[in-house]
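# Sequence plus predicted model, see below.
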Amino acid sequence: MAASLLYVTNCLRLSPFRAVSKLRSVSVLGVHTTARHMQASQEDFEKAQNDLKTLKKDPGNEVKLKLYAFFKQATQGACNVPKPGMLDFVNKAKWDAWNSLKDLPKEKARQSYIELVSSLISAELPVKDPTSTSANKKYETLEVFSQDNITKIFLNRPEKKNAITLQMYEEIGLALDEAAKDDSVITVLTGHGDYYCSGNDLNNFTNIPPEGKEKMASDSALILESFVGKFIDFPKPLIAVVNGPAVGISVTILGLFDVVYATDRATFHTPFSQLGQSPEGCSSYTFPRIMGLSKASEVLLFNKKLTAHEACQLGLVTEVFPDSTFQKEVWERLNSYSSLPKNSLAFSKQLTRAPEKEKLHAVNREECERLKERWLSEECMNAIISFFQKRVKL
């Protein structure tokens, strides 16, 4: 029992903010209550604890909070410990999850725990794709392939609105490095699903290393600087196909693309000050040059969300297409671009970009240094706490 509880507790420590956002989701499952079933459930309860250790994937904090709550209720009964302080995110989330079960009998909590573990194990049963190849396994968060002289990079976490994880940062950088060297004429970045990209996955900011938050902030700044640098230095025409809403870093780097096509249902949002942060992706330099200082200030300082047509009028987006014909029209156009002479396009791009490259790298470094300071600030922490409290509606 202790080993299973430790597993859940350690998992919850990975993502306190996400845990807070899910703490209201704990539900009580219906169970049978005969004495015979209760006795069998105790045996299954011990087996479920061992089965839980075999999970290969993180089930997410909503589920981990349920597991924690059911386990505590099954072994100790109703919550009987003091409520942690507001800033103790992890323990407060766990306490709320356990306390929400109220007077649920131990045997019912035990059975709910068993059923939940069973559903998790069943969900991980392998489903083999006979068409998959080892080449496709290079990327776990992207789909990358070359076709008709186009290297296509698809953000491939549609269930998470293509939110960018640390692994995704690394894989996008690798895909750009390879696209820069392959035989393709142009490179396209787009997303699978309804979203283009919802910005950073919030788990990026909650996995604090043993060295402390200073180390996390420093490492994150280096990752971001390297990531943005890939776009600054990319040698071929780089085109964004914005298939849905875009948030944060996925918006700010658009100023580094050569062409941006968007569906008319796309939106563009950079809520930096709302979270006590500051611009990145060279947007502090590119946005004022593209849309003018006052409009850039509305977007970067005051969190103004742009429609696709507004973004096009301001120059951030090249052209907007009706959603019903977006994919057809855009790819037809891109296929025509891919038939143009490869070297001519590359050399022409480099001539237009070369005068600003040094400036862009300097801006990128300065933005990352400022963000590192922001991430460590009390103002940023308070803004994030406020943001999550509004979402959870405590």
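On my side now, so go ahead. Numbering: from 1, shown residues only.

# drop to CA atoms for contacts and neighbour counts, all remaining ones
Fine.

# Contact partners for residue 315?
By Cα atoms under 8 Å, 6 or more residues apart in numbering, the contact set of residue 315 is 290-291.

# structure B:
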Amino acid sequence: LLMLAPVPLLCWEAGVRLAPPAGPAGHQRLSALKKDPGNEAKLKIYALFKQATQGPCNTPKPGMLDFVNKAKWDSWKSLGSLSQEDARQQYCDLVGSLAAAEGGSAQAAAQPAGSGSAYETLLVSTEDDITTIKMNRPTKYNAITTEMYSEIIRALEQAAKDQSVLTVFTGAGDYYCSGNDLTNFTRIPEGGIQQMARDGGELLRKYIKAYIDFPKPLVAVVNGPAVGVSVTVLGLFDLVYATERATFHTPFSLLGQSPEGCSSYTFPKMMGVAKASEVLLFNQKLTAAQACQQGLVTEVFPDSSFQAEVWTRLKAYAKLPPNSLALSKQLIRSVERQKLHEVNDAEVERLVERWLSDECMNAVMGFFQSKAKL
């Protein structure tokens, strides 16, 4: 029955009273959707709108035979005690990601101040002296494709030159980032696997270098689970704020690979060798609380107030003197910048070797086969 309900019908109230939770920009993005985003997305839009405007679900549950209204009620009820402000933020994120996926008006919204081009896999914006780089593949858990690697490098280069004080990294949807998109391994160029490994290694080298050399305070707002390279680079951030439901996992040995993102240096320095080995060698998944205890995360926030608390703090930080912040960061990081570049080079060299090994190829193929059986 839900398939018969287009977006405006299922979200009729959102079409009439969208301004309170999302403002005119959100209204325009929802109205601009040309494709049916699917029942799951429509129910989420409806639920977040109700939560943003009325708070937690407080209406009686519809009867069993009232299928559409029951589905809508269940979706709203599933948000529990999510605050109205967080619901507004999630609403904007979801509608923005859907619009961006269609390439419509969100293409302009993804364009940072002073930029001449938009992004396909990111939402980039500058507001209140903060440039936000948001990974925007929510249906793929923000897995990083080769295109996203290149776009993140470009976004960091532009953020380094703009007038913002802070740069914030986060993810759209419920995930922060699920790491490297393993379909990258299926794109074999004319030069064969060796060419793919060399090209991938050089792209990764440039990607990590962009973090090492970034001149302004760099903040990760980890809004959900983080995997692989999205975890290892956190040692190069100045602040890492995480929701309590975030997890941190680097399953390299399961895939026949080795650490990157300078984590072979930064993790033992933060955690000690034994704990770093648990994470990098033996695939130990950390909760947000454990990651904070080990020094990977700066602070953990309740999920219900995560966005509100973090952004209030970041907006206050962005009012600090920008030159003082940048110069202070340079002093803190300059001592080990050369070391980080050396570690990056060594890690990439080892990874290229791993990618060309039978062990790695068998592990990756085993992963795809296990996924196909699900």
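Perfect, thanks for sending it. On a predicted model such as this, the values are computed, not experimentally measured, just so you know.

# how many other residues sit next to residue 352 of the first structure?
Residue 352 of the first structure has 10 neighbours, counted by other Cα atoms under 10 Å.

# So what does it match up with in the second structure?
Aligned against the second structure by TM-score structural alignment, residue 352 of the first structure finds its counterpart in residue 332.

# part of a strand, is its match?
No. Counting by DSSP: H, G, I helix; E, B strand; the rest coil, residue 332 of the second structure falls outside a strand, being helix.

# number of nearby residues for residue 99 of the second structure?
Residue 99 of the second structure: 25 surrounding residues under other Cα under 10 Å.

# any idea how far the spatially closest residue to it that is not a sequence neighbour lies from residue 28 of the second structure?
Leaving aside its sequence neighbours, residue 99 of the second structure sits nearest to residue 106 (Cα to Cα, 6 or more residues apart in numbering; 5.5 Å). To residue 28 of the second structure, residue 106 of the second structure is 10 Å away according to Cα to Cα, to the nearest Å.

# Pick out whichever of those two has more residues nearby.
Between residue 106 of the second structure and residue 28, counted using other Cα under 10 Å, the more crowded position is residue 106 (24 against 18).

# wait, doesn't the more buried one sit right on residue 93?
No. In this structure residue 106 of the second structure lies outside contact range of residue 93 using Cα atoms under 8 Å: 11.0 Å.

# Three-state assignment for the aligned residue in the first structure for residue 211 of the second structure, please.
Under the alignment (TM-score structural alignment), residue 211 of the second structure pairs with residue 231 in the first structure. Here residue 231 of the first structure is helix, with the state taken from three-state DSSP.

# I'd guessed residue 231 of the first structure sits against residue 256; true?
Yes. With contact defined as Cα under 8 Å, residue 231 of the first structure counts as touching residue 256 (6.3 Å).

# and the nearest residue to residue 234 of the first structure once chain neighbours are set aside, what element?
In space, and not counting its chain neighbours, residue 234 of the first structure is closest to residue 180: 6.5 Å by Cα to Cα, 6+ apart. Per DSSP states H and E, residue 180 of the first structure falls inside helix 166-181.

# if we can go back for a sec, quick check: the match of residue 211 of the second structure vs residue 391 of the first structure, distance?
33 Å.

# Compare neighbour counts for those two and give me the winner.
Remark: of residue 231 of the first structure and residue 391, residue 231 carries more neighbours, 19 against 12, as counted by other Cα under 10 Å.

# Strands of the second structure, residue ranges please.
Assigned by DSSP state E, the second structure shows strands spanning 122-127, 130-135, 166-171, 218-222, 226-227, 239-243, 247-249, 286-287, 299-301.

# Switch those strands over to TSV; also include distance to residue 347 of the second structure.
As requested, the strands of the second structure are exported to TSV (distance: least, Cα to Cα, whole Å):
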stretch	distance to residue 347 of the second structure
strand 122-127	26
strand 130-135	24
strand 166-171	23
strand 218-222	22
strand 226-227	18
strand 239-243	23
strand 247-249	18
strand 286-287	22
strand 299-301	28
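
# what's the closest of these to residue 39 of the second structure?
Of all the strands of the second structure, it is strand 166-171 that lies closest to residue 39 of the second structure, at 22.1 Å by Cα to Cα.
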